[in-house]
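K.L.:
Structure of the sequence below:
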Amino acid sequence: MQWLRRNQGKRGKRRRGSRLRLFFLLLVLLAAGLVAATDLRVRPMLKTYGLNQATTTATRAVNDAVQRVLEEMNLQYGDLSSVTKDDEGNILSVSVNTANMNRLKSVIGDAVLEELEKQDYQMVEIPLGSILGGGLLTGRGPKIPIKVPMNSTVQTTFTSEFEGAGINQTRHEIVLNVKVTVYAMLPDEDTAVVVETGFTAAETILVGEVPDWAAFSRS
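P.N.:
Prediction:
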């Protein structure tokens, strides 16, 4: 009888051990399933929130850098462009100072990159309610911070714009165009947003007719 009771006790312990292992296995599978489901919900949100944050950051960086450089350099129209006239005052040509333009492009590009490098990553905050489920919970609850690395490139170009400003007058505007591409390095995916902004580098009113061939560029 004692032998029988000992065997039954051993079998009971084995069954309890098996049930315990099964419980932990189910618990692990449930946790893994919750993590996978959360990941599927968070990824598209992270992309949306990340790109919105990247756009805001890039726009602010470009505006701050360009405005600061333009104020510091204090360039006038004559520093970037020159007008040639004949003896009667007719406009013969409108040309640009390539050296000064290239210098300005270089300084602007470096300044924008410097501003962006201060934000080499963004802390994207997603409301807990949006992660748990949509509907009434969307946008509610504490915000979960997620760190998203960022990388950026900058391109700068100039365009000339001519516009009538009255009788026998033409407004000539030299526009500095800054194009920033910000890459958000998300898990298993890199996505990018492009921010383009134009700034008036210099302008003047040209008195007299500006022939079509007088300006090196009208675009």
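
K.L.:
Please count neighbours and contacts with C-alpha atoms only from this point.
P.N.:
Will do.

K.L.:
could you pull out the strands for this protein?
P.N.:
81-85, 91-96, 121-127, 143-166, 169-186, 189-207 (DSSP state E).

K.L.:
ok, and what's touching the longest one?
P.N.:
The list of residues contacting strand 143-166 from outside it, by Cα atoms under 8 Å, 6 or more residues apart in numbering, reads 50, 54, 101, 105, 108-109, 112-113, 116, 119-128, 170-186, 205, 217-219.

K.L.:
and for comparison, fold this next one:
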Amino acid sequence: MKKGYTIRIKYKIIFSFIIIISIFAIFIYEFDKTVMPTVIAVSEAEMRAKAIEIMNKTIIDEFMKQFNYNDVIKIDKDKNGNIVLLKADTLRLNKIACDVAIKAQKALSDLGNVGIQLPIGYITRNNVLSYFGPSIKIKMQPIGFIETRYSSEFESAGINQTRHKIYINMKTKIRIIIPLKSSDVEVSNEIPIAETIIVGKIPKTAIQMDLNDAGFRLKNFSD
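P.N.:
Below you'll find the model as predicted:
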């Protein structure tokens, strides 16, 4: 009698264990299928916004310190005031682009090491539940290259007046790291760094703006 009772207890324990494992497996499956895509999407959006904020701040800080249009863009005129040569100092532009890439990489790495905390309620995008529930820690790691490239455009601004705009484009890849998952995201942003009105007739042959060759590409330390 005692032996049969012991066997029944063992069967109950085994059966209970199987039920618990099955429920846990179903929960993990449903969580991965329904919740994780939302978690990844929100994490990507948050980290992308943080990365762009860092990139913009780095660009603005460095160009405010180092960039002066009259030093970078050389304008030569003839005795009649007509422009005979318009040329960029690509060496100076490359130096600024290098400093931007290095400092942006460090700032992105620092943010990635610290990470950000997102409450589960925030992930639901429900205004009432935004700050409730346990938090998920999201980390980020720069991967690949940080690349900075220049571009410029000229447009008429009146008689013998030309508006010249210079842009810098910064591009990199980051890896979003959350518990059980990771996702690679490309982040790029273009912002204007200079806009000026050039007075004088500019023939096309006078423009030697090789900005497509100016820029810098920095390999991430983590690769």
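
K.L.:
quick one, which of the strands of the first structure is packed in tightest?
P.N.:
strand 169-186 (a mean of 20; mean count of other Cα atoms under 10 Å).

K.L.:
Show me what that strand is packed against.
P.N.:
If you count contacts as 3 or more Cα pairs under 8 Å, 6 or more residues apart in numbering; DSSP states H and E, strand 169-186 of the first structure packs onto helix 2-73, strand 143-166, strand 189-207.

K.L.:
just the angle between it and strand 81-85, please?
P.N.:
Following axes from the mean of the first three to the mean of the last three Cα atoms, to 10 degrees, one obtains 160 degrees for the angle between strand 169-186 of the first structure and strand 81-85.

K.L.:
Could you give the number of residues near Asn70 of the second structure?
P.N.:
By other Cα atoms under 10 Å, the residues close to Asn70 of the second structure number 9.

K.L.:
so what corresponds to it in the first structure?
P.N.:
Structural correspondence for Asn70 of the second structure with respect to the first structure (TM-score structural alignment): Gly78.

K.L.:
closest to Leu92 of the first structure out of the helices and strands packed on strand 169-186 of the first structure?
P.N.:
strand 189-207 (11.6 Å; Cα to Cα).

K.L.:
what's next to the closest one, contact-wise?
P.N.:
47, 51, 54-55, 58-59, 62, 70, 75-77, 80, 165, 168-185.

K.L.:
again, 7 Å this time
P.N.:
51, 55, 58-59, 76-77, 168-185 (Cα atoms under 7 Å, 6 or more residues apart in numbering).

K.L.:
same question, stretch 35-55 of the first structure
P.N.:
By Cα under 7 Å, 6+ apart, stretch 35-55 of the first structure touches Val124, Ile131, Val182, Ala184, Val193, Val195.

K.L.:
Contact partners for Ile174 of the first structure?
P.N.:
For Ile174 of the first structure, the contact set (Cα under 7 Å, 6+ apart) comprises Phe158, Thr159, Ser160, Glu161, Thr200, Ala201, Ala202, Glu203.
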